[in-house]
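1. Provided below are the primary sequence and the corresponding predicted coordinates.
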Amino acid sequence: MLVKLEHVTKTYGQFKLDCSLNLEEGHVTGLVGQNGAGKSTTFKAILGLIKPDSGSVQVLGKDGGQITDADKMRMGVVLSDSGFGGHLNIKAAASIMAASYSRFDRERFLRQCTEHRLPVDKKIKEFSTGMKAKLKVLCAVSHEADLLILDEPTAGLDVVAREEILDMLREYMEAEGKGILISSHISSDLEGLCDDIYMIQDGKIVLHEDTDVILSDYGLLKLEAGQYDSLDKTYILRIKEESYGYSALTDARQFYQENYPSLIVEKCGIDQVETMLIGGKRK
């Protein structure tokens, strides 16, 4: 197990994190939620940047307090406020990486920067948002890390730049024993990359599901008032009043398609499931 959190709590004023999640080798796990839901706090707890009030954190098979500098070299990290000083260029950044990580491959790193159209002699402060994002990810995967922790690595990027970064991550996962924990507000990125998804709301995990199951089994029913009253609600997870009646989230889309052929039953993606879990009511 690369990461294991068991009821990790942290309180800031009115906000309280209480999070449990696992990241297995060979898996890409997504963490989604609204701003302020607890994603960044969870990442900071994993990285040892904050001390939890209670609960246990295990990273790379060790308790959080036992992580050594050698263990940290096995981790690649992208945070929203991380990065190199704007006055540096990529060659200078490579020198810093080489001094920091024993397994950093300078030549491969510089070659990949060139392949991704990053000018090695230009100051980083002159880079576009997409260029800075690609540089962060290339740094994270350049020292043979076994674990990547990525907080919104594709935020603010156009579709081409996002796909380049996702391709980097897919290539990284081709090696055995690797794992990625990633957050993103762009559900299509996660749907095409992640093996499983955790949804966090108000500091608590409200759903953990395989991505394939979300895309294949979950659905959104569009119901008039009379249809809702006569509906078998066994497999309804959340309901929401609408101008036409109700929308209802289910994890058994096929059941309602087969047993209620007159109903409108739409497929769900991560966005729709998250919206209903946050805005809908229990049946």
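-> It's in.

2. from here on, contacts and neighbour counts on C-alpha atoms
-> Fine.

3. what segments of the stretch 51-200 of the chain are strands?
-> For the stretch 51-200 of the chain, the strands defined by DSSP state E, counting those that start in this stretch occupy 54-59, 62-63, 75-78, 147-151, 179-183, 196-201.

4. now these as JSON lines including mean neighbour count?
-> Output for those, formatted as JSON lines (neighbours: other CA atoms under 10 Å):
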{"stretch": "strand 54-59", "mean neighbour count": "18"}
{"stretch": "strand 62-63", "mean neighbour count": "14"}
{"stretch": "strand 75-78", "mean neighbour count": "22"}
{"stretch": "strand 147-151", "mean neighbour count": "23"}
{"stretch": "strand 179-183", "mean neighbour count": "25"}
{"stretch": "strand 196-201", "mean neighbour count": "22"}
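
5. right, and those strands - which one's nearest D271?
-> D271 lies closest to strand 196-201 among the strands of the stretch 51-200 of the chain, at 10.5 Å (CA to CA).

6. next SSE after the closest one?
-> Following strand 196-201 in sequence order, the next helix or strand is strand 204-210 (DSSP states H and E).

7. what does that next one contact?
-> Applying CA atoms under 8 Å, 6 or more residues apart in numbering, the contact partners of strand 204-210 are 17-20, 37-38, 195-200, 277.

8. A further structure is provided below for comparison with the first:
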Amino acid sequence: MLCFENVRKVYKDFELNCSMRVEPGCITGLIGPNGAGKSTAFKAALGLIRTDGGRMEILGKPADQLLPSDREQIGVVLADSGFSRYLRIKDLLPVLDHLYHGFSREEFKQNCRKLSLPMDKKIGEFSTGMKRKLQLLAAVSHDADLLILDEPTSGLDVIARDQLLGLLREYMEKDGRSILISSHISADLEGFCDDVYLIDQGRIILHEETDNLLNRYGLLKVTPEQYAGLDQAYILKSRREDFGYSCLTDQKQFYVENYPNIVIERGSIDELIMMMNGRES
């Protein structure tokens, strides 16, 4: 559905150089700290910036050969874009109708009512959460095959996030659809994505299925004495703490079976980001 092979974008103080795939029928998460390259990768995929090398395919075609009809099959939410603040939702209806052959006006209006978005109020008077809801509704309203979503739940409270994730789950009920999504809210990705890529300083440093990440990865909490006697073969990263060391492993069961006296915590996306982007002690 989407493929990056050594895609490069060079800025004065930053370089993106990454490879990743979004398979048909899958929800793929792109995670990493601020400035890691997530938004740059999204803009490269959409042709909003000129790349300096590598190969990109979207919907089975080279990205630079997409036709307008192909682009209609992509729904987009970007963190730094939105609709004109002077428009009302009812003003958007003819625009979306004109842009997308697959736009469903009635379904869009129904979803607006479901998410308490007023048709007659200017978008500039919307809260941040309301604007984000509107962006996502527009992205899923025209029967796209691929969604590219940069921080779609940013600025939303727990209830609104749950509503929007429910909307995305409904979207995925049709076979062959895919989503590439980034989010700083790890709980969203842990319960939603099939696989995740971790990006740091413009490069992919880890790719893992979410189930494997949550089941196989773990965080060992050990004293200096325990650390000295620890088999380091399956330690990915270690960090010095006040009590001793925190150690990230992708073979949690090995340490459960062989080191019954150490504390082993379940791995999480937050811990993965912090450990993989930190320095070994």
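-> Here it is on my side, so go on. Note that the structure is predicted; figures quoted are calculated from it, not measured.

9. after superposing, what score do the chains get?
-> Once superposed, chain against chain, the TM-score is 0.98 (TM-score structural alignment, normalised by the length of the second structure); 281 aligned residues with a CA RMSD of 1.0 Å.

10. and the contacts of strand 204-210 of the first structure, which two are furthest apart?
-> Top of the distance list for these (CA to CA): L17 and D195, 23.9 Å.

11. could I get the strands of the stretch 51-200 of the first structure as JSON lines with distance to D189 of the first structure?
-> Formatted as JSON lines, the strands of the stretch 51-200 of the first structure follow (distance: least, CA to CA, whole Å):
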{"stretch": "strand 54-59", "distance to D189 of the first structure": "25"}
{"stretch": "strand 62-63", "distance to D189 of the first structure": "30"}
{"stretch": "strand 75-78", "distance to D189 of the first structure": "16"}
{"stretch": "strand 147-151", "distance to D189 of the first structure": "13"}
{"stretch": "strand 179-183", "distance to D189 of the first structure": "10"}
{"stretch": "strand 196-201", "distance to D189 of the first structure": "12"}
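
12. between these, which gets nearest to E25 of the first structure?
-> strand 179-183 (5.2 Å).

13. counting contacts, what elements does that closest one pack onto?
-> For strand 179-183 of the first structure, the elements it packs on are strand 15-23, strand 28-32, strand 147-151, judged by 3 or more CA pairs under 8 Å, 6 or more residues apart in numbering; DSSP states H and E.

14. can we see that at 7 Å?
-> In terms of contacts (3 or more CA pairs under 7 Å, 6 or more residues apart in numbering; DSSP states H and E), strand 179-183 of the first structure is packed against strand 28-32, strand 147-151.

15. tabulate the ones you listed in CSV, adding columns for distance to L79 of the first structure.
-> Shown next, in CSV, are these (distance: least, CA to CA, whole Å):
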stretch, distance to L79 of the first structure
strand 28-32, 14
strand 147-151, 5
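
16. and those: which comes nearest E266 of the first structure?
-> The nearest among those, by CA to CA, is strand 28-32 at 21.6 Å.

17. since we're on the residue nearest to G35 of the second structure when sequence neighbours are not counted, how many residues are nearby?
-> Excluding its sequence neighbours, the residue lying closest to G35 of the second structure (CA to CA, 6 or more residues apart in numbering) is Q201, at 7.3 Å. By other CA atoms under 10 Å, 18 other residues sit near Q201 of the second structure.

18. from N17 of the second structure, how far out is Q201 of the second structure?
-> 9 Å (CA to CA, to the nearest Å).

19. also V77 of the second structure?
-> Counting by CA to CA - V77 of the second structure and N17 of the second structure are separated by 23 Å.

20. again, but for D242 of the second structure
-> Taking CA to CA, one finds D242 of the second structure at 36 Å from N17 of the second structure.

21. give me the more crowded residue out of these two.
-> Between D242 of the second structure and N17, counting by other CA under 10 Å, N17 is the more crowded of the two (23 against 7).

22. can you give me the helices in the second structure?
-> For the second structure, the helices defined by DSSP state H occupy 38-45, 68-71, 89-99, 105-114, 128-140, 158-171, 186-190, 210-216, 224-228, 252-258, 269-276.

23. Y234 of the second structure is nearest to which of those?
-> Across these, closest to Y234 of the second structure is helix 252-258 (CA to CA), at 8.5 Å.

24. quick one on the thing from earlier: same list (the helices of the second structure) but as a markdown table, adding distance to S178 of the second structure and mean neighbour count.
-> As requested, the helices of the second structure are exported to a markdown table (distance: least, CA to CA, whole Å; neighbours: other CA atoms under 10 Å):
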| stretch | distance to S178 of the second structure | mean neighbour count |
| --- | --- | --- |
| helix 38-45 | 14 | 21 |
| helix 68-71 | 14 | 13 |
| helix 89-99 | 21 | 14 |
| helix 105-114 | 20 | 15 |
| helix 128-140 | 12 | 20 |
| helix 158-171 | 9 | 15 |
| helix 186-190 | 14 | 17 |
| helix 210-216 | 16 | 17 |
| helix 224-228 | 42 | 13 |
| helix 252-258 | 30 | 15 |
| helix 269-276 | 21 | 18 |
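
25. who's in contact with stretch 158-171 of the second structure?
-> For stretch 158-171 of the second structure, the surrounding residues in contact (CA atoms under 7 Å, 6 or more residues apart in numbering) are T153.
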